[in-house]
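Student: need a structure here:
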Amino acid sequence: MPEKTRRRKKKKKWPKVVGIVILLLLIAGGTYLYSVYHSLTAAVETMHTPIDREKSDKRTEKIALSKKEPFSILMLGVDERKGDKGRSDTMIVLAVNPEKNSVKMLSIPRDTRTEIVGNDTEDKINHAYAFGGIEMSMDTVENFLDIPLDYYMQINMEGFKDIVDAVGGVTVNNDLDFTYEGDHFPKGDITLSGEKALKYSRMRYEDPRGDFGRQLRQRQIIQQVINEGASVSTLTNYGGIFDALSKNVKTNITFNEMVDIQQNYKSAANTVDQMTIKENGTKINGIYYGVVNEDEKQRVQNEMKTQLELNQ
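Tutor: Predicted coordinates for the structure are as follows:
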């Protein structure tokens, strides 16, 4: 066969080869995307836990996420031990505003004294969960902050370490040198596994700031988990991440709502403003409480209402 004819045939073969390779890549990519989608929907279905709670009188109409309306989430970190319903060890309220491109992250100290709505008593705010679960916690925090809570997210703190490990660990900037339960946490940037992250976020008695220092560390961990979970490198371990979430997280946010949040609110996560509440520690009948004066409560309420674009 003449050399010229052989070269012509080779040229004709290359487009076919390239076409087959592209087709195989598309099929592989489609299979991968389908696998991710299937795993995600299965995880969300497991996490989705509707609650039996009457509509809040602080929100007359349901939030329209498709219209980019500001919304709020109550995050509860719950220590659930065998034979004990548990208490909400961590209470964080997120107020998300896409127009402001920001999130307000408010930590509520566990010992805050307030009215426990539905239990006709004043007690530590974290006791609301023990008395009436998610519903009573939401009602109590709504009353305390005078804002509507649109969603909740409950995290099992014992299993939180699995979530941290699933995203490959987290790196935080530690401002306090301390040792807790056999592990040393030096000052500066430190990378934490799930087990160490859990210890890092739980210590409070060795911190001169008490519960406020612990809240700071908890917010650091949560923010870094969100950052790591959103990074491209974690896509290779999507199965482990979804599995950890499905086993340790409960929420009333539906799959479609999660899609809306991803599409319409993603940029808001770029700016997270961490808020704290100033309290005066005191003992009442021999029990320690954190008491928030009216001026401080009003300040916090106004800031959250502004973020959610509510009338004050």
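
Student: switch to C-alpha atoms for all contacts and neighbour counts from now on
Tutor: Noted.

Student: ok, longest strand in this protein?
Tutor: strand 87-97 (DSSP state E).

Student: Just list what that one packs against, helices and strands only.
Tutor: Applying 3 or more Cα pairs under 8 Å, 6 or more residues apart in numbering; DSSP states H and E, we find strand 87-97 packed against strand 71-79, strand 102-107, helix 127-145, helix 294-307.

Student: could I get the ones you listed as JSON lines with distance to residue 240 and mean neighbour count?
Tutor: Formatted as JSON lines, the helices and strands packed on strand 87-97 follow (distance: least, Cα to Cα, whole Å; neighbours: other Cα atoms under 10 Å):
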{"stretch": "strand 71-79", "distance to residue 240": "21", "mean neighbour count": "22"}
{"stretch": "strand 102-107", "distance to residue 240": "27", "mean neighbour count": "22"}
{"stretch": "helix 127-145", "distance to residue 240": "27", "mean neighbour count": "20"}
{"stretch": "helix 294-307", "distance to residue 240": "34", "mean neighbour count": "15"}
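
Student: so which of the ones you listed gets nearest residue 224?
Tutor: strand 102-107 (13.6 Å; Cα to Cα).

Student: name the helices or strands packed onto that closest one?
Tutor: Using 3+ Cα pairs under 8 Å, 6+ apart: strand 102-107 touches strand 87-97, strand 272-275.

Student: got the contact list for it?
Tutor: Defining contact as Cα atoms under 8 Å, 6 or more residues apart in numbering, one finds that strand 102-107 is touched by 90-97, 215, 267-277, 304, 307.

Student: and whichever strand or helix holds residue 154 with strand 71-79, angle?
Tutor: Following DSSP states H and E, one finds residue 154 within strand 151-156. Interaxial angle, strand 151-156 versus strand 71-79 (axes from the mean of the first three to the mean of the last three Cα atoms, to 10 degrees): 20 degrees.

Student: Second chain to compare with the first, below:
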Amino acid sequence: MEETMMTKRPKSLRRTKRTKKKRALRFLLLTMMLTFVAVILYGVSLFSKTQVAVDRAYEALDGRPTTINGKKIEPAKDNISILLLGVDDSEARGQEEASRTDAMLVATFNPKERDVQLLSIPRDSYVYIPEVGREDKITHAYAFGGVKAAVEAVEGTLDIPIHYYMEMNFDGFIGVVDALGGIDVEVPYERIEKDEKDANAIHLMPGEQTLDGRHALALARTRKLDSDVERGKRQQMIIQAMLDKASSIQSIGKYGAIIDEVGHNMKTNMTLNEMFGLLEYTKKGMPHVEMLTLDGTDDWSSGIYYYMLDEESVADVRYRLKKQLGLLSDSSRSQLSTNEVSNPMNDSPYGERSIYN
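Tutor: Here you go, the predicted model:
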């Protein structure tokens, strides 16, 4: 009898072990299934949220090119340009004067080369503004006629078409940076800066650090200790830091909050499908981003500060942008004459005008 009992125990133990393994396997499969479902639901939720946000942000702009070589523009396949506008529409600004662009950047995309160029335009650049038919600071174009006037001024100065625009106010910028959990940048110097309420609210300290939205905005806006060009470089640095943070795995769970901020504080003439086209650039990792600047000189001769663009620098930037957009060949650089450099309105729909006169 004892032998019989002894021989049955191992079988019972084996059944118990098999049962435990099956339970563990079922638990693992259930966990994987629930995780997969959660990811799908999160993706659907994000898509729905994104659709609502983009619909809210969409604002068409008359007169923009909608075709390239007779075909509808597809950002995933075509070379395109986007004007990025950072607008100060705070209550303090609104009480005193019309909104102005505090940051103007042009991004050009070349899907074949997987290249992105990012040009920062100094806000005090003295250029011809078609909206009013005279020269002024390019930052004033937006105040004169909104996005349309800003786009026309940029097109005339750079002699390239602008296909899309994205306008973001300061609240949106602060909200996106905060939603990302801050951005990692190097602050070049100590600086006391204002925010929308207090003239001494922001205290920037030098060195590498993580900045929240308010401090990142202060760093992007300040120019008292250097120049408009250096401020443009800082803005490019901050955009790169935001892209790096947004593309990290740790930020995936923050996309919902980012979409909310963008939807409430951005305007654009890009549709959701067109935006998805830009995701092609990230499928093989982040694309190469080349930073461009416009050289020039400070001018106080009129009693008002202007940034006078250097004609050779303008010609060089125009060439780079046109090449990126596929508007000229490598051999075309030698054909750029001094006349073309000083007349950015050549071959544009706004007539022949110099950037200065």
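
Student: Residue 170 of the first structure: which of the helices and strands packed on strand 102-107 of the first structure is closest?
Tutor: strand 272-275 (17.2 Å).

Student: What is the mean deviation of the closest one from its aligned residues in the second structure?
Tutor: For strand 272-275 of the first structure, the mean deviation from the second structure after alignment is 1.4 Å (mean Cα distance after the TM-score superposition for the first structure).

Student: most packed of the helices and strands packed on strand 102-107 of the first structure?
Tutor: Of all those, strand 87-97 has the most neighbours on average by mean count of other Cα atoms under 10 Å, namely a mean of 23.

Student: what distance separates that one from the centre of its chain?
Tutor: 8 Å (Cα atoms, centre = their mean, to the nearest Å).

Student: To which residue of the second structure is residue 50 of the first structure aligned?
Tutor: Alignment note: residue 50 of the first structure maps to residue 60 in the second structure; criterion TM-score structural alignment.

Student: I'd guessed its match sits against residue 268; true?
Tutor: Yes. Applying Cα atoms under 8 Å as the test, residue 60 of the second structure and residue 268 come out as touching, 7.3 Å apart.

Student: Looking at these two, which has the bigger crowd around it?
Tutor: Between residue 60 of the second structure and residue 268, counted using other Cα atoms under 10 Å, the more crowded position is residue 268 (22 against 14).

Student: Identify the residue spatially nearest to that one, adjacent ones excluded.
Tutor: Excluding its sequence neighbours, the residue lying closest to residue 268 of the second structure (Cα to Cα, 6 or more residues apart in numbering) is residue 166, at 4.6 Å.

Student: what's the counterpart of that neighbour in the first structure?
Tutor: When the first structure is aligned by TM-score structural alignment, residue 166 of the second structure is paired with residue 153.

Student: For that match, grab the count of nearby residues.
Tutor: Residue 153 of the first structure, neighbours per other Cα under 10 Å, totals 19.

Student: so who does it touch?
Tutor: So residue 153 of the first structure contacts 73-76, 249-252 (Cα under 8 Å, 6+ apart).

Student: Pull the most distant pair out of those residues.
Tutor: Using Cα to Cα, the pair of the contacts of residue 153 of the first structure lying farthest apart is 73 and 249, separated by 13.6 Å.

Student: what's the longest strand of the first structure in contact with?
Tutor: Contact with strand 87-97 of the first structure is made by 69-80, 102-110, 126-130, 215, 265, 268, 304, 307-308, as judged by Cα under 8 Å, 6+ apart.

Student: same deal with stretch 167-176 of the second structure?
Tutor: 84-90, 212-214, 216-217, 257-258, 261-262, 264-268.

Student: Just the buried subset of the residues you listed, please.
Tutor: The neighbour count (16 or more other Cα atoms under 10 Å) marks 84-89, 212-214, 216-217, 257-258, 261-262, 264-268 as buried among these.

Student: In strands, which of those residues fall?
Tutor: 84-88, 266-268.

Student: show me what contacts the counterpart of residue 170 of the first structure in the second structure?
Tutor: Alignment note (TM-score structural alignment): residue 170 of the first structure maps to residue 183 of the second structure. Residues near residue 183 of the second structure by Cα under 8 Å, 6+ apart: 177, 210-212, 216, 238, 241-242, 245.

Student: what's the spacing between residue 183 of the second structure and residue 86 of the second structure?
Tutor: According to Cα to Cα, to the nearest Å, residue 183 of the second structure stands 18 Å off from residue 86 of the second structure.

Student: do residue 239 of the second structure as well
Tutor: 12 Å.

Student: and if you look at residue 342 of the second structure?
Tutor: Remark: distance between residue 342 of the second structure and residue 86 of the second structure (Cα to Cα) = 27 Å.

Student: Residue 263 of the second structure too?
Tutor: Per Cα to Cα, residue 263 of the second structure is found 15 Å from residue 86 of the second structure.

Student: got it, and residue 159 of the second structure?
Tutor: To residue 86 of the second structure, residue 159 of the second structure is 22 Å away according to Cα to Cα.

Student: Same check on residue 124 of the second structure?
Tutor: Distance of residue 124 of the second structure to residue 86 of the second structure, given as Cα to Cα: 14 Å.

Student: And for residue 286 of the second structure?
Tutor: Computed as Cα to Cα, the residue 286 of the second structure to residue 86 of the second structure distance reads 23 Å.

Student: cool, residue 179 of the second structure as well?
Tutor: Where residue 86 of the second structure is concerned, residue 179 of the second structure sits at a distance of 18 Å (Cα to Cα).

Student: likewise residue 246 of the second structure?
Tutor: Applying Cα to Cα, the value for residue 246 of the second structure to residue 86 of the second structure is 19 Å.

Student: what about the longest helix in the first structure?
Tutor: Longest helix in the first structure by number of residues (criterion: DSSP state H): helix 3-47.

Student: The stretch 101-250 of the first structure: helices as residue ranges?
Tutor: Remark: helices assigned in the stretch 101-250 of the first structure by DSSP state H, counting those that start in this stretch are 127-145, 160-166, 194-202, 211-229, 238-248.

Student: and the equivalent of residue 283 of the first structure over in the second structure, how many residues sit next to it?
Tutor: Matched to the second structure by TM-score structural alignment, residue 283 of the first structure sits across from residue 300. If you count neighbours by other Cα under 10 Å, residue 300 of the second structure ends up with 9.

Student: Now stretch 223-240 of the second structure: buried residues?
Tutor: Under 16+ other Cα under 10 Å, the buried positions of stretch 223-240 of the second structure are 228-238, 240.

Student: Please list the outside residues in contact with that stretch.
Tutor: For stretch 223-240 of the second structure, the surrounding residues in contact (Cα under 8 Å, 6+ apart) are 103, 118, 120-124, 183, 185, 216, 219-222, 291, 293-295.
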